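Engineer: Following is a predicted model, sequence given first.
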Amino acid sequence: MIMNFSSTEFIFNTKDYSVSMTWLVGLIVATLVYQRHSKSQQKLNPKNLPYPKGPTGLPYLGNALQMPPTDQWITFAEWAEEFGSMTGLRVLGKNIVILNTFDAAMDLLHKRGAIYSSRPAFPLLQQFGGWDFLVSTAPYGEYFLTQRRMLHQYFNPSATRKYYDIVTSHARSLAYDLLERGERVKSLNRMYVGATVMLIAYGYEVTDENDVWINNAKEAMLGATKIGTPGAHPIDIFPILGKLPYRIWGKDFGRNIEALKKGAHDVCVKPYAATKERILRGEAMPSIMSRLIEENTAPDGTIGHEKEISAATSVIYIAGADTTVSTIDTFIVAMLTYPEIQKRAQKDLDNLLHGERLPTFEDRDQLPFLSAIVKETLRWKPVAPLGIPHTSIEDDTYNGFFLPKDTMFLVNAWGVCYDSATYPKPDEFNPWRFLKEDDVGELSLRSDIRDPEDVIFGFGRRLCVGRDLALATLWITIATLLSVYDICAPLDDQGRDIKPDLEYVTGTVSHPKPFRCRFVPRSPRKLSKLREAKVAHDHA
């Protein structure tokens, strides 16, 4: 659940910026950098191996003008048909390699993690916008490793089980509220996923859709989106351009930077300070932050690693504002579009639960079709189609190609998930692709097909720490909603289903466009069980 910045680093959309003196300066600098870079690479490539193949670019500009302004992963997948497992690009002297296959990503980012685990710099976001605390975009080093160790002890598979009661309770509360407020499903989804991570991270209880911390996270992510794709602005290419007056980038640019700074403060500094104050007063509920502070408090009362603690907990917080929320929304869109899949999943739930109770995590292994739905939801609409870029810290060679130091590597997660050789008819939502049936009709998950979970959550030393909590949240939410409701499309004047738009809003995280749906109770008995669970939660 750790936030992913899907980044097409150094990818320009020339429509976004007017041709100006700044671009002229940038072009001159790029020319000098490119010439110096080319000469240095000739010295460091003694075997004179080729750079990975890619589309032919222009002198100095390289492939800058060939980059599509949106949905770059689709173009990258088309290029992969011509150039194979890797596509080599150069943009204003910067080397970018698109990894088009799972095997290439594993070979480099996982097996050679010592070389490929760092991140490119995002000067606009980090230096000018104040988002320098994120473990997701931090370079590989002690700051990253300290946060990683802090998070891992609370989000490894064993530790995650301790949160099952919280996750289950919030999934049931979401389902209960949808009975009367189904038209607010996206807002309620955001609230309850946020409530889960806020309780785990800070011991803070969210009770309302308009909770200030949930809204702060939402506004912070919106502020991050307004500056564009991380790495794509000219300031990210040449940080010295950030010293020029902000107005040259447009009338809203300065306000967007201020909103970015405010967002960073609201999701990192504010919740840490408020929770720390409650802890010192002895009023705080147990949480990851309270335990980290206790572990890092010296006998004289000073707290060590405060920046790392505030950053680590903020990443948990931010995750609840976006990635898992988007994936649950995608599940609902899939059920509206493929009602037959919904009916098949409900059949398995009914055969197991008999209407006597709601699903729990103890049922997980007995409901393979639901697990397949989770996998297909992740595959069908990847929440971060290009993941977060890696960068190499030394020269390397792979499959006969030379990969220079400081090259940026992007995994085309969308392309891997839409590879028709692995997933036939990839545009279709089809959980059956992950299942096999034995001689007596019992279903089980296949082990001979690539699991989208191994693609979506990153690679190597950058694998998402919150993976197990995210998957648990998805599974119990899906199981609970399908147990209690038929998720139905609204009807038009002629009584026909109004299907949702399958085009997504792409940015830092991909989200479905606004959609409408109806949550129709499946039976009074199931609703009764949901009410009982809600009453038990309220009195806990």
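Structural biologist: Done, it's in.

Engineer: C-alpha only now, for contacts and for neighbours.
Structural biologist: Will do.

Engineer: so which strand or helix has the nearest residue to P157 once chain neighbours are set aside?
Structural biologist: Leaving aside its chain neighbours, P157 sits nearest to D468 (6.0 Å; criterion: CA to CA, 6 or more residues apart in numbering). D468 belongs to helix 467-484 when assigned by DSSP states H and E.

Engineer: same deal with Y34?
Structural biologist: In this structure, Y34 sits in helix 21-44 according to DSSP H and E.

Engineer: ok, and here's another one to check against it:
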Amino acid sequence: MLVSLMVVALVLLACQRLYDHLYVRSKASAATKTLPGPKGLPIVGNLRQLPKSLPWIQLQKWAEEYGSIYRLKLGNLEMLIVCSDKIANDLLRDRGHIYSSRPELPMSSELVSHHLRPAMLAYGPAWRAGRKLSHATIGPLVAGTYEHIQEEEALRLVLDLLHAPSEYGAHFERYASSIIMRIVYGVDVCDNNDQRLVRMKAVFENVVRAATPNAYLVNTFPMLMRLPKWLAPFKRLGARLHAEEYDLFSSLVHNVEKRARVGDPTVQETVVKKWLDTQGNYGPALTDPHAYYVLGTMVEGSVGSTSAEMAFFLLAMVLHPEKLDKLTTELDTVIGTPGSNIDMDKPRMPHLSDLPQLPYLRACIKETLRWRPTIAGGLLHKNTAEDVYQGYFIPKGSLVRPVQWDIHQDPTLYPSPTEFLPERWLDPSYPTYKSPLTEFPNLQNFSAFGYGRRICPGQYVASRSLMIQAMMIVWACDIRVARDTDGKELWPDRDAIAVGFNAKPKKFEFELRARKGRDRLVAREWEQVLARRVTNSKAFEG
């Protein structure tokens, strides 16, 4: 029975592929030309040629052969690969009215997410309502209201690093998690064993796998969705994964509701509380289940990318001590240095309000995102109408993949693209320079956050999290290359990338210690934070 169904499915797919091929050829004739691309196999196309691990490396190699825009066939999916910032903006931003949808892969969009996850929703009323909620609660007008949370968590991050620098990956993950969990749900993540964080990470890993085109056969051959559940184990798996994530997202919201009713001050300024107070502003398209997913995926989308980018920043500082020294000098000039008697001299900690006076710091963060983008392979867009670009015919329903790794290594925009050069953002001789330096460089609408109407809505919160953690680490810590027992320097491999959805460096060694007097100052400031929390808690209980 199953074999017969598979044979019928393959025959139908072959017929569909033949029809699509003839249709595209007839349309392309009118448009003058078809997009180039590597030859694939019958039925599966280029599916087996695209590696599951670090696919952007292969995509970059094909770009060298076929140009900055070319096509792939993955089963019945037509995919455009874009390796140019200009082309990405021409299509995804300037023609955003037809390039702002998402591919609805059956395993992730339907079976796991039930068409609720914003990142996978088609462009339409439901997506726009969720985007309105994101803009109202973490957008540019409100992102600054969370700075006190980010500064507190940056203090705790430095204490963690000074205590156990070799566990930097776990510290960065806890830092990023606690910031966004406090902002959205009023939940303080004290360590990586927090079960809410463990469950959130599992949800993210499951949906990433479900959204990989070649991970489940149903994503490549959607007609398999017609199989009855008893013949389709992927349907049973999807139902289980959906139940797990819906339970997590809904329970976190219900917890905030319960705490808000008794006047808990830790939830009064959360994103969830703001949604609860303004539910009528978003119309019928934003149902409660949809809102649970909008809120939950704010956390889901930020933890891995922020922590990975922090690890790349640390790697850059280890590999380039001369950049670190320059950054340290800038911070000391603006912030000041502790004297011999900390209590008498009253030195202050870095604050986000110092950013206008720290152009080199901002340049280092922006260069980190360019040099090592965490979403290296890019996020898929889908067009909702036929189009012609540079004489090439683009069929309706094509997937468009802007490959950030390759885009960020374009030598015409980024001379010496493989080098870590913060100066490219500050020196007028580079094409990326902008003035005034009190404002530029910044991360607003930078390609590392995506393109067009699908650009990351959390970019304003994320940029502050990256800036304050870098500021605090460099101001408080001395970072140097590790040495073996004989004093030989152990330089990390700059190109060693860990496998996963988010690109991040493989674990590397380095030496980190507190700069003179600053460990005591950080500890004192953290004690004051804890004291304020105790006071607020007692006031609430009273």
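Structural biologist: The structure has been received and is ready for your questions. Since the model is a prediction, treat every value here as computed from it, not as a measurement.

Engineer: Could you quantify their similarity as a TM-score?
Structural biologist: Scored against TM-score structural alignment, normalised by the length of the first structure, the superposed chains reach a TM-score of 0.86; 511 aligned residues with a CA RMSD of 3.2 Å.

Engineer: and the helix holding Y34 of the first structure, how far out from the chain's middle?
Structural biologist: Distance of helix 21-44 of the first structure from its chain centroid, counting by CA atoms, centre = their mean, to the nearest Å, is 33 Å.

Engineer: List the buried residues in that helix.
Structural biologist: If you call a residue buried by 16 or more other CA atoms under 10 Å, then helix 21-44 of the first structure has these buried ones: T22, G26, A30, T31, V33, Y34, Q41.

Engineer: Over in the second structure, tell me which residue corresponds to the fourth one.
Structural biologist: Meaning T31 of the first structure. Aligned by TM-score structural alignment, T31 of the first structure pairs with A14 of the second structure.

Engineer: From what I see, its match and H21 are in contact.
Structural biologist: No. Assessed by CA atoms under 8 Å, A14 of the second structure is found out of contact with H21, at 10.4 Å.

Engineer: hmm, who's touching the helix holding Y34 of the first structure?
Structural biologist: By CA atoms under 8 Å, 6 or more residues apart in numbering, the residues outside helix 21-44 of the first structure that reach it are N48, Y60, L61, L92, G93, K94, P234, F238, L241, D395, P404.

Engineer: C-terminal to that helix, what's the next element?
Structural biologist: helix 72-83.

Engineer: what stretch of the second structure does the helix or strand that that following helix is followed by fall on?
Structural biologist: As assigned by DSSP H and E, the chain's next helix or strand after helix 72-83 of the first structure is strand 86-91. Mapping strand 86-91 of the first structure onto the second structure (TM-score structural alignment) gives residues 69-74.

Engineer: what's the spacing between that stretch and its chain's center?
Structural biologist: Offset of stretch 69-74 of the second structure from its chain centre (CA atoms, centre = their mean): 24 Å.

Engineer: same check, this time on stretch 102-119 of the first structure
Structural biologist: 19 Å.

Engineer: So for the match of strand 86-91 of the first structure, what gets flagged as buried?
Structural biologist: The neighbour-count check on stretch 69-74 of the second structure (16+ other CA under 10 Å) flags I69, Y70, R71, L72, K73, L74 as buried.

Engineer: just stretch 479-499 of the second structure next, same as before
Structural biologist: Those would be I479, R480, V481, A482, W491, P492, I497, for stretch 479-499 of the second structure by 16+ other CA under 10 Å.

Engineer: Not counting that stretch itself, show me its contacts.
Structural biologist: Contacts to stretch 479-499 of the second structure, defined as CA under 8 Å, 6+ apart, come from residues 53-54, 315, 317-319, 321, 503-506, 508-513.

Engineer: Show the buried residues in these.
Structural biologist: For the contacts of stretch 479-499 of the second structure, buried by 16+ other CA under 10 Å: 54, 315, 317-319, 503-506, 508-510, 512.

Engineer: out of those, which one sits closest to H97 of the second structure?
Structural biologist: A503 (29.8 Å; CA to CA).

Engineer: what ranges do the helices span in the stretch 201-350 of the second structure?
Structural biologist: Ranges of helices in the stretch 201-350 of the second structure, per DSSP state H, counting those that start in this stretch, are 217-220, 233-261, 271-277, 288-319, 321-335, 342-345.

Engineer: Could you identify which of those helices is most buried?
Structural biologist: Among the helices of the stretch 201-350 of the second structure, helix 288-319 has the highest mean neighbour count (mean count of other CA atoms under 10 Å), at a mean of 22.

Engineer: how much does it stray from the first structure?
Structural biologist: Aligned to the first structure and superposed, helix 288-319 of the second structure gives a mean residue distance of 1.5 Å (mean CA distance after the TM-score superposition for the first structure).

Engineer: again, but for stretch 149-157 of the second structure
Structural biologist: Mean deviation for stretch 149-157 of the second structure: 1.0 Å (mean CA distance after the TM-score superposition for the first structure).

Engineer: before we move on, back to that, okay, the helix holding D468 of the first structure sits on what stretch of the second structure?
Structural biologist: Mapped onto the second structure using TM-score structural alignment, helix 467-484 of the first structure covers residues 459-476.

Engineer: No more questions from me, cheers.
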